[in-house]
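K.L.:
whatever this is, show me its structure:
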Amino acid sequence: MDDFGSLVERPDAGIRRDSQERWRELLLPAGGLGKAAELADWLAAVQGQVPTRPITAPRAILFAADHGVAALDVSARTAGTTSDLVRAVLDGTAPASVLARQYGAHVEVVDMAVDCDPADLPEYVTAHRVRRGSGRIDIEDALTREEAEQAFRVGMAVADDQADSGTDLVLLGDLSVGGTTPAAVLIAALCGTDASVVTGRGSGIDDLAWMRKCAAIRDALRRARPVLGDQIALLAAVGGADFAAMTGFLLQAAVRKLPVVLDGVVSAACALVAQRIAFRAPDWWLAGHASGEPGQAKALDRISLEPLLDQGVHFGGATGSLLALPLVQAAAALSAELPHPGGKAEESGKPEEAGEPEADPEPEAEAEAGTDAT
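P.N.:
Prediction:
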């Protein structure tokens, strides 16, 4: 675990400055493309080249798990029904599936602790399952330490698989019932805040459910504080297998220089844990959107990430990170395709004849939902 601090490097600051200088040569008025140019500068730094390469192989990775704390009716969804969310993605009817088809992304679901018979889901989805469901974090640990370590290693392995297969951008998300409660606990514990500051409405709960959720977070915080110095112990005590896997994924993705777009409060909580392990890691991530969850805002502020979008989306399941995908693709395309001053095309991965526009860079293949084995 300690090795991540030295293994994670920062994106190339020199290349980022080269990208900024290039915009000054290309455009008048200076700064005319605003946030899109800043996003392209970030992409240039993480890709290690100017101009950037187009985003041609994005992939949405969804870690799935049920959380025992949902038994306290802290979610509008029935406890133990994450399998329904998984099936919607596999069937292509979930919002993430629709957006993935629209924007040319593939979707992969990784079952870490879904509370159903493994035979109810495809084997490639359940191949890495650590356990069935998790403990009720207000009174017991979510996982054993061994299970947390196993889940963390699964996340690392998934990141390696994506980097090795040529994925050039990951849209990270979760599928869970009750997941915003452990997310709030982790954020409150790591930011030193009270339960009420980070307790949101999650799946759309009413006032009574919000009070039950706040009480559960308060009780879990008492269990989290003694293990704040040990991130694996913290994930085992008040996180879950999906949280441990996402944390491992984020860290290994940073090691492999694979850029990641975060989704909602769950991925933000994992990012906050990962930052405690490797402080440079957030330089490889983007925050896709503002979900409206107070815990997400707190976590993103702590790791200095500003959401790309604020559209009031709080569905989860990588919906927000996928909505940010076309903005990232647009920034990459602008950097890759705008001609060099003097009318000469720059190298962007494809040759171009003088005076003729490049071909449409959008990917040809439609998204495939839930058909990739980890």
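K.L.:
going by C-alpha atoms from here, please, whenever you check contacts or count neighbours.
P.N.:
Fine.
K.L.:
strands of the stretch 151-300 of the chain, residue ranges please.
P.N.:
Listed in chain order, the strands of the stretch 151-300 of the chain (DSSP state E, counting those that start in this stretch) span 169-177, 260-262, 285-287.
K.L.:
same list (the ones you listed) but as CSV, adding distance to residue 138 and mean neighbour count.
P.N.:
Converted to CSV, the strands of the stretch 151-300 of the chain look like this (distance: least, C-alpha to C-alpha, whole Å; neighbours: other C-alpha atoms under 10 Å):
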stretch, distance to residue 138, mean neighbour count
strand 169-177, 16, 28
strand 260-262, 27, 27
strand 285-287, 29, 23
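K.L.:
run this one through as well so I can compare:
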Amino acid sequence: MQFETLSDIHAALAAAPKPDATALEAAELRNGQLTKPPAALGRLEEVAIWYCGWRGNARAQIDAPQVIVFAGNHGITAQGVSAFPAEVTVQMVANFEAGGAAINQLSKLSGAKMDVHALDLEQPTADFTQGPAMDEAAFLAAFSTGWGAVDPTSDLLVVGEMGIGNTTAAAAMACALFGGTGGDWVGRGTGVDDAGLARKADVVARGIAANPEARSDPLTALRCLGGREIVAMAGALAAARANCIPVILDGFICTAAAACLEQARKGALDHCVAGHLSAEGGHRKLLDAIGKEPLLNLGLRLGEGSGAALAIQILKGALACHSGMASFAEAGVSAG
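P.N.:
Predicted structure coming up:
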């Protein structure tokens, strides 16, 4: 789908489907009949029922997960916000394509098809301390790329990213969406020192000042302060919703992209769960703001979709129990 205006995106969010009420009810009924004490599997029960509702099947399972990594370059790297140079984005894309990154291993482990989309790496976004990172045409092109990258036959989606400077972009977006100061949202990203952390906070503050319109509209915040890969992630998340494909959200950057959709349309992330809590400073605040509790907390801060890809195993475990266990009647066990 090619989006031509911001209104097209708002219309797509408004038209997004809801979970299958019949499948949800049947999954909840089945959960109450399984050979276990009530709620003994904790959140595994909750996420299994959630997944079944979105797939329209009370005994669903995951057969065709997809992991997509989007890559983009950021003009704000000229401000010294990263411990690594912008050239690393191109080099890491080559590593993804060669199968050598952490996300390749975790995708393979989960049985996921992994795709990589590099978005105009030779043309970084503009330095948002001087004005908008993207014009509307570039923004819509990136969103359309993300939407089109989703395989409609997949049954679970993880989106990851690569882009030197993108934790600063995500912090600026979070600041525009939810308020506070740059210092409230920035983290160490690729491992910057204290001086680098202060520079990041200053860049966020200057970016907000240079783009005051970002505070008034979530999609404008995404355009003015984000990057092509972050916009593409948002497009993919929206496409997954249109196809009733459940999503596991990754870390701070992915969550910032997702938060723009939620702020633009309440309930836009109902098809998403948070895969993990990253070590990046503002991630917990961002998850709290969109009402998502992470499945894992392992101190990860790699990005790439790695934490969410690892959490595929948790969701698979939940569904293995939900869809594979016997009921009390089937097992001949007294329900008490």
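K.L.:
overlay the chains and give the TM-score.
P.N.:
Put the two chains on top of each other and the TM-score (TM-score structural alignment, normalised by the length of structure 2) is 0.91; 323 aligned residues with a C-alpha RMSD of 1.7 Å.
K.L.:
to residue 310 of structure 1, which of the strands of the stretch 151-300 of structure 1 lies closest?
P.N.:
strand 285-287 (10.6 Å; C-alpha to C-alpha).
K.L.:
so which of the strands of the stretch 151-300 of structure 1 comes closest to residue 226 of structure 1?
P.N.:
Within the strands of the stretch 151-300 of structure 1, the stretch nearest residue 226 of structure 1 is strand 169-177; the backing value is 26.2 Å (C-alpha to C-alpha).
K.L.:
mean shift between the closest one and structure 2?
P.N.:
Strand 169-177 of structure 1, aligned to structure 2 and superposed, deviates on average by 0.8 Å (mean C-alpha distance after the TM-score superposition for structure 1).
K.L.:
whereabouts in structure 2 does that strand align?
P.N.:
Using TM-score structural alignment, strand 169-177 of structure 1 corresponds to residues 156-164 of structure 2.
K.L.:
off-centre distance for that stretch?
P.N.:
Stretch 156-164 of structure 2 has its C-alpha centroid displaced from the chain centroid by 7 Å (C-alpha atoms, centre = their mean, to the nearest Å).
K.L.:
and what of stretch 290-298 of structure 2?
P.N.:
Using C-alpha atoms, centre = their mean, the offset of stretch 290-298 of structure 2 from its chain centre is 12 Å.
K.L.:
for stretch 31-47 of structure 1, same thing?
P.N.:
Distance, centroid of stretch 31-47 of structure 1 to centroid of chain: 20 Å (C-alpha atoms, centre = their mean).
K.L.:
do the same with stretch 7-18 of structure 2
P.N.:
18 Å.
K.L.:
cool, stretch 130-146 of structure 2 as well?
P.N.:
The answer for stretch 130-146 of structure 2 is 18 Å, by C-alpha atoms, centre = their mean.
K.L.:
which bit of structure 1 covers that stretch?
P.N.:
The aligned range for stretch 130-146 of structure 2 is 139-155, by TM-score structural alignment.
K.L.:
ok, now stretch 307-317 of structure 2?
P.N.:
Going by TM-score structural alignment: stretch 307-317 of structure 2 matches residues 320-330.
K.L.:
over to stretch 99-108 of structure 2?
P.N.:
Aligning stretch 99-108 of structure 2 against structure 1 (TM-score structural alignment) gives residues 92-101.
K.L.:
then stretch 239-254 of structure 2?
P.N.:
Using TM-score structural alignment, stretch 239-254 of structure 2 pairs with 252-267 in structure 1.
K.L.:
what's the distance between the matching stretch and the middle of its chain?
P.N.:
With C-alpha atoms, centre = their mean, you get 5 Å for stretch 252-267 of structure 1.
K.L.:
same check on stretch 146-163 of structure 1?
P.N.:
15 Å.
K.L.:
same question, stretch 202-214 of structure 2
P.N.:
23 Å.
K.L.:
and if you look at stretch 205-224 of structure 2?
P.N.:
On C-alpha atoms, centre = their mean, the centre of stretch 205-224 of structure 2 falls 20 Å from the chain's centre.
K.L.:
output the strands of the stretch 151-300 of structure 1 in CSV; the columns should cover distance to residue 241 of structure 1.
P.N.:
Formatted as CSV, the strands of the stretch 151-300 of structure 1 follow (distance: least, C-alpha to C-alpha, whole Å):
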stretch, distance to residue 241 of structure 1
strand 169-177, 11
strand 260-262, 18
strand 285-287, 21
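K.L.:
wait, which of those strands is closest to residue 300 of structure 1?
P.N.:
strand 285-287 (7.6 Å).
K.L.:
which residues of structure 2 does the closest one align to?
P.N.:
Using TM-score structural alignment, strand 285-287 of structure 1 pairs with 272-274 in structure 2.
K.L.:
next, the mean deviation of that stretch compared to structure 1.
P.N.:
Averaged out, stretch 272-274 of structure 2 is 1.0 Å away (mean C-alpha distance after the TM-score superposition for structure 1).
K.L.:
quick one: contacts of that stretch?
P.N.:
246-250, 287, 292-295, 308 (C-alpha atoms under 8 Å, 6 or more residues apart in numbering).
K.L.:
residues contacting the nearest residue to residue 45 of structure 2 once chain neighbours are set aside?
P.N.:
Nearest non-adjacent residue to residue 45 of structure 2, counting by C-alpha to C-alpha, 6 or more residues apart in numbering: residue 318, 6.5 Å away. Residues in contact with residue 318 of structure 2 (C-alpha under 8 Å, 6+ apart) are 44-45, 47-48.
K.L.:
thanks a lot, catch you later.
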